[in-house]
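Student: Give me a model of this one.
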Amino acid sequence: MTLTLRALLGACALGALATAAAAETTITVATVNNGDMVRMQGLMDDFYKQHPDIKVEWVTLEENVLRQKVTTDIATKGGQFDVLTIGTYEVPIWGKQGWLVPLDNLPASYDVDDILPKIRSGLTVDDHLYALPFYGESSFTMYRKDLMKKAGLEMPEKPTWAFIKKAAAAMTDKDAGIYGICLRGKAGWGENMAFLSAMDNSMGGSWFNMDWKPQFDTAPWKETLTTYLDLMNNYGPPGASSNGFNENLALFQQGKCGMWMDATVAASFVTNPKDSTVAKDVGFAMAPHKEGVDKNANWLWSWTLAIPAGTKKEEAAKTFIEWATSKEYTDLVASKEGWANVPPGTRTSLYNNPKYTEAAPFADLTLKSIDAADPKNPSVSKVPYTGVQFVAIPEFQAIGTAVGQQFSAALAGQMSADQALQSAQSLTEREMKKAGYIK
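Tutor: The predicted model follows:
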């Protein structure tokens, strides 16, 4: 072979490599460090087999940090991410502002009509879908059946807060490192305030009245916060003001919690014997309510995948999110991890599938909890906003986190319940006046 021919062949090979590299699109996906998202990253070989021309780079962050990063990036048009993991709060607000790519004309095989109506409604603005749900959730009560039996109690399907307090006291054994109740304490509008806002609904309260006046100076919020602090100070784990979803999940899996009120998506993780030391002893009930109040302390949420407007990789991003939220992805997880561990709460077909309902003892109660949540009527009184565990206005992200910091400080013993409520009332009034809601 002559040098000239070798040079020509070498040039051709380099050209082919350059063409392949040019054809490959790399998208950056910002996501939360929850178990279902981490599991997806381990199943990417399936996606790459189908789409060898697309590569995915992950930015996996703790919930509060993720929200701050993606909000800053999209508001400033930073362009760091091609796919965002965002929730039911952000999607309609950002969609209305033109910050997200509308997901119209999905292929028939995707079966968009299979998405649960309550979940789909929260992701739709003016008949345009702006995100695809990776998993959907409400919240309910998870508890140790063995400890409940030992305490001589039986968990009702719809427990009251009075029963929860009684059970927490009976199940607590601090010498054995068992705490009767674990609840979110970490500050954040989507951390402790998700739980406390839903709890306040169940006490008959609300964030605002019809004139947008904050309600932290009313009886329901006082009952909410004092009941929460009483439960956590007497029957909760130490350092609870730092605990969010993942921290409480770990505590429950390790057998440290008698009861845990949190996201229904946790159910597969607390009943999986690979991860949970108490898997065979876990029972489920609806989120608690106050006797005489017809609202449970359960929320409605979906972690979704959305595409920021302005990305130069829209088609690749759309291909990825269709795969990650498809029926085929559900089947993939089922084949690798078992039906009980598939992402829940998004598709009607999943709850009509006997393979799932037989494998997942929590399936029926998850669907009941999702159906029981009413974002259009979150409180027993009439309110000017939608959203169960959040208020669907742009200002809520900052206000909710600031209020969450006051309540987390009260849990840490840095201020009293009355001081925290007074501070929450004044800072919320100030911000609502500044935003023009209150004249």
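Student: going forward, measure contacts between C-alpha atoms and count neighbours the same way
Tutor: Fine.
Student: which SS state does T88 fall under?
Tutor: coil (DSSP: H, G, I helix; E, B strand; the rest coil).
Student: For burial, what's the neighbour tally of it?
Tutor: 24 (other C-alpha atoms under 10 Å).
Student: Over to K165?
Tutor: Counted with other C-alpha under 10 Å, residues neighbouring K165 total 19.
Student: Would you check how far apart the closest residue to it other than its chain neighbours and K434 are?
Tutor: Distances taken as C-alpha to C-alpha, 6 or more residues apart in numbering place L231 nearest to K165, at 6.6 Å, with adjacent residues excluded. Distance, L231 to K434, by C-alpha to C-alpha, to the nearest Å: 35 Å.
Student: One more, please, to line up against the first structure:
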Amino acid sequence: MIRTKTILAATTATMLAGPALAQTEVVWWDFLAGGDGVRMKALIEEFNEEHPDINITATTLEWGIPFYTKVRTSAAVGEGPDIMTYHLSRIPLALEEGVLSPITDDDLEAAGLSTDDFFPSAVDAASGPDGTLYAVPFDIHSIVLYYNKSYLEGTEFLDDNGELTGIDSLEDFNRALEVAEENGSENPLSFQTGGEGGVWRVFYTLLGQQGGQLIEDGEVLPGDNTEKATRALEIMRDWREAGWIPEQAEYEASVALFTSGQSAFHMNGVWEVPTMTDMAAQDTLGFEWGAVQVPTLLDETATWADSHAFAIPVQGEDEMSEEKRDAVMTVIGWMNRNSIGWADAGHIPAYVPTTQSDAYQSMEPNATYASLADTAFFDPRSEIAGVASPVYDTALNIMIPSIHGFFPPEEAVAQLKDELEGAMD
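Tutor: Sure, this is the predicted structure:
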């Protein structure tokens, strides 16, 4: 009798509490490591806490070729995630491979978003040739110029507020490098001179600042773009011959040259801002630093840029259910509206309301270089360009040897054209 009463009481309590809340699982893949990974995990945890009806199950995979190879194979058999991070520079190749599901106006509405919420350059990079959206931008990340104030104190390159000034041309920048060397900087300018990523980003910035294009109308370096590419490599070679940049520095070494105080300047992505911020907070940096948009060294303002975005892969022959798709778009909308947490990683949120917010405008040096979103120079819209592409291979196999004196820039550009034209066949 006692047991019967207990069962009845439990049943009554369950009925009063109502039915259990159904939960939609969203399978998530990303390639985010280091500080990026820490911040994204925090955002995912916060989302899950706020949404008892949706649970993100996240997996982090290896950046670059391994990630995109797995996306391609999993999409073909319908074993991929429901949502994934994606580089917008890979959109042309993704369309050729047929791995992305279009993002419709209804999808954006479900997320509480519209294309007007984002920087136009990011929307353009996220779209196909016909204007169809294939990903939702999350950030714009670019290279910036980090600087060590101690090498510039008392010079024309540091203003009364301790901010970088007076660099309005290549000649100005070269003079600043000379001054830094005179003041004891061993490698006045550090960047990844021994790896494809760093070399490509600096080369492409210098190409863009001449109004150059790597690929136009299906041609590699047509017209005077050949001369502009040669000029970009000549500038980088001249820096090496002057002893201003390190020999064959891999990524970690290039960062260490700056953080250890050996380099006065450092060209690298905004994603290293947390490194500098954290070291400064821990009193392990040893100097005051700043970061600005890469100055206009040549004819016009342009800086290499890419975007992290959210994309929905195709599911083999299957269609994602309406319930799952609504959940995925809920995730994407929430991530963008809460992207101030991502800005902490140094990135410029692609969601304009975030960059216009008081919280973002008070972030330094982020707000200082946010203007580069308007002059972002994205990789060529081509199947052979973007992260882990033949273009990056040419940076490794052709540009680096040329910069380090193994063959002249003119020969390097001729080889580059041959390699990329072959990849387009």
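Student: For the two chains, what TM-score is obtained?
Tutor: TM-score of the superposed chains, computed with TM-score structural alignment, normalised by the length of structure 2, equals 0.75; 394 aligned residues with a C-alpha RMSD of 4.2 Å.
Student: residues contacting the most centrally placed residue in structure 2?
Tutor: Central residue check for structure 2 by C-alpha atoms, centre = their mean: the C-alpha nearest the mean position is that of H141, 3.8 Å away. Contacts for H141 of structure 2 (C-alpha atoms under 8 Å, 6 or more residues apart in numbering) come out as 269-271, 305-308, 347-348.
Student: Which of those residues are conserved in structure 1?
Tutor: Counting by both residues aligned by TM-score structural alignment, their matches' C-alpha atoms under 8 Å, the members of those that carry over to structure 1 are 269-271, 305-307, 348.
Student: could I get these as JSON lines with secondary structure and distance to Q315 of structure 2?
Tutor: What follows is the kept ones among the contacts of H141 of structure 2, written out as JSON lines (DSSP: H, G, I helix; E, B strand; the rest coil; distance: C-alpha to C-alpha, whole Å):
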{"residue": "G269", "secondary structure": "strand", "distance to Q315 of structure 2": "33"}
{"residue": "V270", "secondary structure": "helix", "distance to Q315 of structure 2": "34"}
{"residue": "W271", "secondary structure": "helix", "distance to Q315 of structure 2": "32"}
{"residue": "A305", "secondary structure": "strand", "distance to Q315 of structure 2": "30"}
{"residue": "D306", "secondary structure": "strand", "distance to Q315 of structure 2": "26"}
{"residue": "S307", "secondary structure": "coil", "distance to Q315 of structure 2": "24"}
{"residue": "I348", "secondary structure": "strand", "distance to Q315 of structure 2": "31"}
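Student: What residues does the closest residue to E62 of structure 2 other than its chain neighbours make contact with?
Tutor: Closest residue in space to E62 of structure 2, ignoring its immediate chain neighbours: F31 at 5.6 Å, by C-alpha to C-alpha, 6+ apart. For F31 of structure 2, the contact set (C-alpha under 8 Å, 6+ apart) comprises 60-64, 67, 85.
Student: F31 of structure 2 pairs with which position in structure 1?
Tutor: Residue pairing (TM-score structural alignment): F31 of structure 2 is matched to T31 of structure 1.
Student: Which one's more surrounded, L231 and K434 of structure 1?
Tutor: L231 (21 against 11).
Student: I figured that one hits I181, correct?
Tutor: Yes: with contacts counted by C-alpha atoms under 8 Å, L231 of structure 1 reaches I181, the gap being 7.2 Å.
Student: hey, what's in contact with both of these two?
Tutor: Shared contacts of L231 of structure 1 and I181, counting by C-alpha under 8 Å, 6+ apart, come down to A168.
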